[in-house]
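Enquirer: output the structure for:
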Amino acid sequence: MRRKLCRGEGINVDQIATPQEAIQNKQYKMALIELLYQLADDDFILAFRGSEWLGLAPHIEEDIAYASINQATMGHAVMYYELLESLGEGSADELAHERKASERKNAILLELMNGTGSYLENPSYDWAFTVVRHYFYDIYKKLKLESLKQSSYLPLAQAATKIKMEQYYHVMHWKVWFNQLVLSGGEAKTRMQAAIQKVWDEFADVLSYGTYAADFSKYQLIEEENLFKQKWEVEMQQVFQKAGIDYPGPPSARKGNGRTGMHTEDLNQALSILSEVYSLDPQATW
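Expert: All right, here's what the predicted structure looks like:
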């Protein structure tokens, strides 16, 4: 049985009786919307960066597998955008394609280009960076989904339950690549170490809940930020230990905090490509 929302000063949530009751509380709804934007924008932009590897992956089997992962990840973003649509934020297509970079809530790490060049002109992409970014993010995402399954907002908890069924396979896919390259030695290991450092320099931004962190936990939308970070750190320490790599300590966020609207030019470049076809006729049904 789901317990009722306690209204008034010092509002607290154990569990929400219904989504309708939850969103009647303005503060709760604002926190929920912020969390959904973070979840949707993260998966949306990373799925796009992954799609840029189509036809460029190391071998044909990986090309097919990676394309499937990106399609699933974009599907996860759609689920979150549709939850936002149900809360009156606009259509899912509008939220995905019409919002400016400054309105996006994705972590900066996830928007960074795969390497130099572009998909159509002299792409020189870094497979090591791609492997590390995806692996570390998917471990983070797996833990986050476990927490979201207990969310006080039932539609979000239900979405997390569905998504987590696919997430296991995503983690396993990148785990194989990560261990294979790190443990192989030589140039592969050297490139992986450089990629690990690059990802670690920005991963604190991924872990950030942004300015609504206190409300996220207050309304039990997701577990408390520091507790979640501790769980992720324990998981990552095991990853480094099994790979025979020294754990580098707490990650950084050198380029800023994407949760607060800080972004790089890489995001503008991505959004211009993502919205190119949609902008031809926003009213069309794709």
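Enquirer: please count neighbours and contacts with C-alpha atoms only from this point.
Expert: Will do.
Enquirer: in which helix or strand does the spatially most central residue of the chain reside?
Expert: Among the residues of the chain, the one closest to the centroid is Asp42, at 3.3 Å (Cα atoms, centre = their mean). Using DSSP states H and E, Asp42 falls within helix 26-51.
Enquirer: that helix: which residues count as buried?
Expert: Under the neighbour-count criterion of 16 or more other Cα atoms under 10 Å, helix 26-51 has 28-29, 31-51 buried.
Enquirer: hang on, the earlier thing: does the residue nearest to the centre of the chain touch Ile108 like I think?
Expert: No. Counting by Cα atoms under 8 Å, Asp42 sits too far from Ile108 to count as a contact (9.1 Å).
Enquirer: please, where are all the helices along the stretch 51-200 of the chain?
Expert: 60-86, 92-97, 108-111, 127-148, 154-184, 186-200 (DSSP state H, counting those that start in this stretch).
Enquirer: starting at the chain centroid, how far to the third one?
Expert: I take that to be helix 108-111. When C-alpha coordinates are averaged (Cα atoms, centre = their mean, to the nearest Å), helix 108-111 and its chain have centres 9 Å apart.
Enquirer: cool, the fifth one as well?
Expert: Between the centre of helix 154-184 and the centre of its host chain there is 12 Å, according to Cα atoms, centre = their mean.
Enquirer: want to put them side by side, so please do this one too:
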Amino acid sequence: MEGRDSTMKIMKPEELMQHPEYKEVLIELLFQLADDDLIIAYRGSEWLGLAPHIEEDVAFSSISQDTMGHAAMYYQLLEEMGVGNADDLAHGRKASERRNAVLLEEVNGSGHYLHEPRYDWAFTVVRNYFYTQAKKVRIDSLKSCSYVPLAQVAVKINMELYYHLMHWKTWFIQLVNAPGEARERMKNAVAKVLDDFAGVLTLGSKGKKMAEFGLIEDEDLLKQRWIQAMKPIFEQTNLNLPNNFGMKRGNGRNGEHTADLDEAIATLSEVYRLDSLANW
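Expert: Model (predicted):
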């Protein structure tokens, strides 16, 4: 495929793993994929009982559960490569060791799940829709990954991703096309998400090597595919889609994070810290 090194594609997986940089770059990619899904799934779980209606409560919970399962599959691949125990990788790492995009760790809104939560549904819809479309672009590329176990995981995830994307796309179109306050809140949410969306689209400092090793296609190519997928939706809803996006609060691929992630990890890892042998 375009953007991949053909010499890497003809090497066997065991040969690839012997390359001095291949394993290092693969580990970086897996941490990005796993950490992104883990934190966005956690933010989704915080909507349990708070979604706009009971049907959405069930649907969103299911999507979050699927996404947490996707993160688990990536962490399991890391475990099989000898990086560490999957549960330890998910729950035992500090915020500075995480590779998730900063946008995905941001709280859903003001308040706390147990204390006067005032979450922003418009922000949640936009963040999840934009992220899920970016994830779909990556998964499509990963289905041809030079590391066969990751390609196989991508095929499995893709089957669920179709429904996740359809769900958030439907919410996005309906709310943007709604009159009055709904449209204005969605426009504000779009601007807010795009301020940090470059952090989702980037593959970090090892992105070029990932493409050279045939792990995933070039970052710029993936970005253009995301834009092409979103353009018809923006045109349909009379919104303008810029070509440049921000990374306002730091690059999570470099371990730059906010206090929101520290708080999320503390909650996520509470059971792990009490009993590290418990299943997550």
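Enquirer: now the TM-score, please.
Expert: Here the TM-score for the pair of chains, by TM-score structural alignment, normalised by the length of the second structure, is 0.96; 276 aligned residues with a Cα RMSD of 1.3 Å.
Enquirer: re earlier: so the helix holding Asp42 of the first structure matches what in the second structure?
Expert: Helix 26-51 of the first structure corresponds to residues 20-45 in the second structure, going by TM-score structural alignment.
Enquirer: nearest spatial neighbour of the equivalent of Tyr137 of the first structure over in the second structure, skipping sequence neighbours?
Expert: Aligned by TM-score structural alignment, Tyr137 of the first structure pairs with Tyr131 of the second structure. Nearest residue to Tyr131 of the second structure, sequence neighbours excluded (Cα to Cα, 6 or more residues apart in numbering): Val200, at 7.2 Å.
Enquirer: so that neighbour is in which element?
Expert: helix 198-201.
Enquirer: re the thing from before, hmm, the residue nearest to Tyr131 of the second structure is touching Arg99, no?
Expert: No. Under the criterion of Cα under 8 Å, Val200 of the second structure makes no contact with Arg99, lying 10.3 Å away.
Enquirer: hmm, back to that, wait, which of the helices of the stretch 51-200 of the first structure is closest to Glu225 of the first structure?
Expert: helix 127-148 (10.5 Å; Cα to Cα).
Enquirer: what's the burial count for the closest residue to Lys229 of the first structure other than its chain neighbours?
Expert: Take Lys229 of the first structure and drop its neighbours on the chain: the residue closest to it by Cα to Cα, 6+ apart is Leu207, 6.7 Å away. As a burial measure, Leu207 of the first structure scores 21 neighbours (other Cα atoms under 10 Å).
Enquirer: residue in the second structure matching Leu207 of the first structure?
Expert: Match for Leu207 of the first structure (TM-score structural alignment): Leu201.
Enquirer: Gly246 of the second structure versus that match, what's the distance?
Expert: 10 Å (Cα to Cα, to the nearest Å).
Enquirer: one more: Gly69 of the second structure?
Expert: 29 Å.
Enquirer: now do Glu97 of the second structure
Expert: 22 Å.
Enquirer: cool, and Arg99 of the second structure?
Expert: 17 Å.
Enquirer: who's more crowded, the two?
Expert: For Arg99 of the second structure versus Gly246, neighbours defined as other Cα under 10 Å are more numerous around Arg99 (25 against 16).
Enquirer: show me what the more buried one aligns to in the first structure.
Expert: By TM-score structural alignment, Arg99 of the second structure lines up with Lys105.
Enquirer: correct me if wrong: that match contacts Asp43.
Expert: No. Using Cα under 8 Å, Lys105 of the first structure makes no contact with Asp43, being 10.8 Å away.
Enquirer: tell me how many other residues crowd Ser62 of the second structure.
Expert: Around Ser62 of the second structure there are 15 residues (other Cα under 10 Å).
Enquirer: the first structure: which residue goes with that one?
Expert: Checking TM-score structural alignment: Ser62 of the second structure goes with Ser68.
Enquirer: residues in contact with that match?
Expert: Counting by Cα atoms under 8 Å, 6 or more residues apart in numbering, Ser68 of the first structure touches no other residue.
Enquirer: find the nearest non-adjacent residue to Tyr135 of the first structure, please.
Expert: Trp174 (5.1 Å).
Enquirer: equivalent analysis for Phe203 of the first structure, please.
Expert: In space, Phe203 of the first structure is closest to Pro251, 5.7 Å off (Cα to Cα, 6+ apart).
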